[in-house]
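In: no sequence on this one, just coordinates:
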């Protein structure tokens, strides 16, 4: 039996509105260790965006390496393969790889070449079962940059598709062709960190990866000889190409748009069907949007918070994150201050606050000439565009007082 666990997009070190997520990451990594043991996993594939930024803190790095040590201690013989994503510090991630490799941990921060070809001694990694017998191989391909693409130069034109897609396709085709003889008939898998066309993106969560102006490549760039392709970057767990190409998704919501996702990891069993199984990872901290959709006035937000009946003694690191969407029934500065004061009275953490600007964003008529308007009319219009509502008598009175002193 050969079992492979596919995960990605941990984003260790991420913060929401200044609040760290260390408790959630610790809980996820502990739960991941349990899955590795319970499911008798032979290989762990981590498909990029391990860290949230290119300068991870010492604590973030300790969290990663403590987790790796736990995985290896609890599941001796486990092979771990990690690739860098677009968020990761490629060189720093790969720096301890010479030591980690002795422990069965392979880290690829960038694409390595041996002359004109990709160095398969680095990128083609055997995956062994509990007895140490090779049962499969994986082509570990980190986040690609323009310089990684064979024969590509700026301004090139592709034949029926963009030159970047043609170059990415050629890169993978060449790697697979060179890897197949080495694989000796064993299943060949691949790892990548990019956007495949047809994948569902998370609004406000994932940076659009642009390689030479291209945002996505078709899943068909992965040759049919590949048994399974473990991808990272998109945070929703989803299949492409009939499930042969898959995103495992993020371990928990990283933005408001991910609240409804079924977060988890993917178990790939090479010896039995179905080819893979999604394993949900229960959240440690609740992530809420109030209201669930659209916008609501502040008093309805307060009612919703009271209905949660939260424990006031909940430690800060375990308090729910709330994303608030408000109807602009008063000036934005006043509304923001009152919302923040309200949330301070509840055991929650404000992840984001949005005020409906649709009224202010409507196309405006051309401004009137100074001969056809008055200062007060201009004040009314500016107030309306800023706050999405008309000024009341107190605002007009303050404006008139200020104007009289000019």
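Out: Looks like it arrived, so ask away. Only a predicted model underlies this, so the values are computations on that prediction, with no experimental measurement involved.

In: going forward, measure contacts between C-alpha atoms and count neighbours the same way
Out: Fine.

In: Show me the helices in the chain, by range?
Out: For the chain, the helices defined by DSSP state H occupy 22-38, 58-74, 90-94, 97-101, 120-123, 163-183, 298-308, 332-344, 375-387, 393-404.

In: Turn the ones you listed into TSV, including distance to residue 357 and mean neighbour count.
Out: What follows is those, written out as TSV (distance: least, Cα to Cα, whole Å; neighbours: other Cα atoms under 10 Å):
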stretch	distance to residue 357	mean neighbour count
helix 22-38	33	17
helix 58-74	37	15
helix 90-94	39	17
helix 97-101	49	14
helix 120-123	49	18
helix 163-183	38	18
helix 298-308	15	14
helix 332-344	10	15
helix 375-387	8	16
helix 393-404	20	12
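
In: As TSV, those with distance to residue 202 would be great.
Out: Listed next are those as TSV, based on distance: least, Cα to Cα, whole Å:
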stretch	distance to residue 202
helix 22-38	20
helix 58-74	24
helix 90-94	24
helix 97-101	32
helix 120-123	30
helix 163-183	23
helix 298-308	24
helix 332-344	26
helix 375-387	28
helix 393-404	40
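
In: Below is an additional structure, to be compared with the one above:
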């Protein structure tokens, strides 16, 4: 049985206010093509379908249309669990209708595993699905535990117990798979995993993942990686798109798992080409060097984080002109001579909103813009850039 593992789609996610809907469309086309070419018997989606509990309508439409294609109109099972970004009830609201199309959605943790027939296979696919297990979704409070290490141990034991109960009746004649959306100790995260639960107390050990399975499909971390010390093979498939510049240089992928009853799983990573890469420019030669790169159309299909060496803070006119000329430039981080000499200076991203704040302070003699004014400015910048791009 060939299983395609993916996770962390984050439909509706933007980057510095820029819409990424077209990139998600390209990803779903590629994912469906991979499922066809690799002859996937089923698809495992390990959480964070959407980026928020109230996703945009066009994002929901893209999801349902893409699932119809991915399931091959009901011939290929698609199993989905909710992540921490998903609204569990909203995600699962259409589960009764979708189940008729061989699409299974689990919104909240349940002790009812799935046993799914797969076309052309004599065996069943048994799934122990554990959607994002927060305290509220588990309907259990750990608030009385003030010590983080104690909380982590108790939480890990709870997750281990949940998995044991889900898998206790699994038959060795079935293909046995676990799925969850959680943080496993030792996993390598990125800046784009925003929730505070990444790391922290809500962490499980690799040894607390289920052992009565042949593979555990994980979601939550955006970097593809295997889990060490798990009792059975376990892996994060990673996100299909790069969501922060901390992911620069990392290949995005999905995971193919080939498994038969009572045999070890064979795991293959399949790289993705959809989605714009995130790249960093370091312009030691100042604005002239940037303009040369623009003329060369360097990284014309990428999102760009620009670090530029300058003598003075760029005016908003310069910033706006540059971003208008090259819409892929998302952030501009000026580096000044005095900060280069100060080794204790910690360089940070200076995004467009921070540049606006600096400009406003210079023009007003030290006053700071309020949140509403900054928001309106960003809306105007993005609106004009979108109009120019049409």
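Out: Happy to help now that I have it. The model shown is predicted, which means the values in this text are computed figures rather than measured ones.

In: Which of the helices of the first structure sits closest to residue 5 of the first structure?
Out: Closest of the helices of the first structure to residue 5 of the first structure is helix 22-38, at 7.6 Å (criterion: Cα to Cα).

In: Which strands and helices lie in contact with that closest one?
Out: With contacts taken as 3 or more Cα pairs under 8 Å, 6 or more residues apart in numbering; DSSP states H and E, helix 22-38 of the first structure sits against helix 58-74.

In: Of all the helices of the first structure, which one is nearest residue 220 of the first structure?
Out: helix 163-183 (8.1 Å).

In: got a list of contacts for that closest one?
Out: Contact with helix 163-183 of the first structure is made by 118, 120, 124, 136-137, 139, 149-152, 156-159, 188, 211-212, 214, 217-218, 221-223, 225-226, as judged by Cα atoms under 8 Å, 6 or more residues apart in numbering.

In: The stretch 101-250 of the first structure: strands as residue ranges?
Out: Secondary structure of the stretch 101-250 of the first structure (DSSP state E, counting those that start in this stretch): strands located at 105-108, 113-114, 117-118, 124-128, 134-140, 188-193, 226-232, 238-240, 245-247.

In: Check the offset of stretch 109-123 of the first structure from the chain's centre.
Out: 27 Å (Cα atoms, centre = their mean, to the nearest Å).

In: what comes up buried for it?
Out: Residues of stretch 109-123 of the first structure classed as buried: 109-112, 118, 120, 122-123 (neighbour count, 16 or more other Cα atoms under 10 Å).

In: Looking at those residues, spot the one nearest residue 302 of the first structure.
Out: residue 109 (46.5 Å).

In: That closest one maps to what in the second structure?
Out: Under the alignment (TM-score structural alignment), residue 109 of the first structure pairs with residue 107 in the second structure.

In: Might one say that its match is in contact with residue 89?
Out: Yes: with contact defined as Cα atoms under 8 Å, residue 107 of the second structure counts as touching residue 89 (5.9 Å).

In: do you know how far the counterpart of residue 172 of the first structure in the second structure is from residue 154 of the second structure?
Out: Using TM-score structural alignment, the equivalent of residue 172 of the first structure in the second structure is residue 160. Per Cα to Cα, to the nearest Å, residue 160 of the second structure is found 10 Å from residue 154 of the second structure.

In: again, but for residue 133 of the second structure
Out: 13 Å.

In: Please give me every residue in contact with the residue nearest to the match of residue 109 of the first structure when sequence neighbours are not counted.
Out: Using Cα to Cα, 6 or more residues apart in numbering and skipping the chain neighbours, the partner closest in space to residue 107 of the second structure is residue 88 (4.1 Å). The contact partners of residue 88 of the second structure, taken as Cα under 8 Å, 6+ apart, are 82, 106-108.

In: now those as CSV including distance to residue 245 of the second structure?
Out: CSV is the format used below for the contacts of residue 88 of the second structure (distance: Cα to Cα, whole Å):
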residue, distance to residue 245 of the second structure
82, 26
106, 32
107, 30
108, 32
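
In: how about these, which pair is most distant?
Out: The two members of those with the most space between them (Cα to Cα) are 82 and 108, at 7.3 Å.

In: Read off where stretch 19-31 of the first structure ends up in the second structure.
Out: So stretch 19-31 of the first structure sits over residues 18-30 in the second structure, by TM-score structural alignment.

In: what's in contact with that stretch?
Out: For stretch 18-30 of the second structure, contacts defined as Cα under 8 Å, 6+ apart pick out 11-14, 59, 62, 66, 240-241, 272-276, 382.

In: that older thread, tell me, what's touching residue 82 and residue 108 of the second structure both at once?
Out: Contacts common to residue 82 of the second structure and residue 108, judged by Cα under 8 Å, 6+ apart, are 88, 131-132.

In: Between the helices of the first structure, which one is closest to residue 270 of the first structure.
Out: Evaluated over those, closeness to residue 270 of the first structure peaks at helix 163-183, with 15.0 Å, by Cα to Cα.

In: mean per-residue distance, the closest one to the second structure?
Out: By mean Cα distance after the TM-score superposition for the first structure, the fitted helix 163-183 of the first structure averages 3.1 Å away from its aligned residues in the second structure.

In: which ones are touching residue 275 of the second structure?
Out: 23-24, 26-27, 240-242.

In: okay if I get those as TSV plus distance to residue 172 of the second structure?
Out: Shown next, in TSV, are the contacts of residue 275 of the second structure (distance: Cα to Cα, whole Å):
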residue	distance to residue 172 of the second structure
23	40
24	38
26	38
27	35
240	32
241	36
242	38
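
In: tell me which of those residues is nearest to residue 52 of the second structure?
Out: Using Cα to Cα, residue 24 comes nearest to residue 52 of the second structure of the contacts of residue 275 of the second structure, at 15.2 Å.
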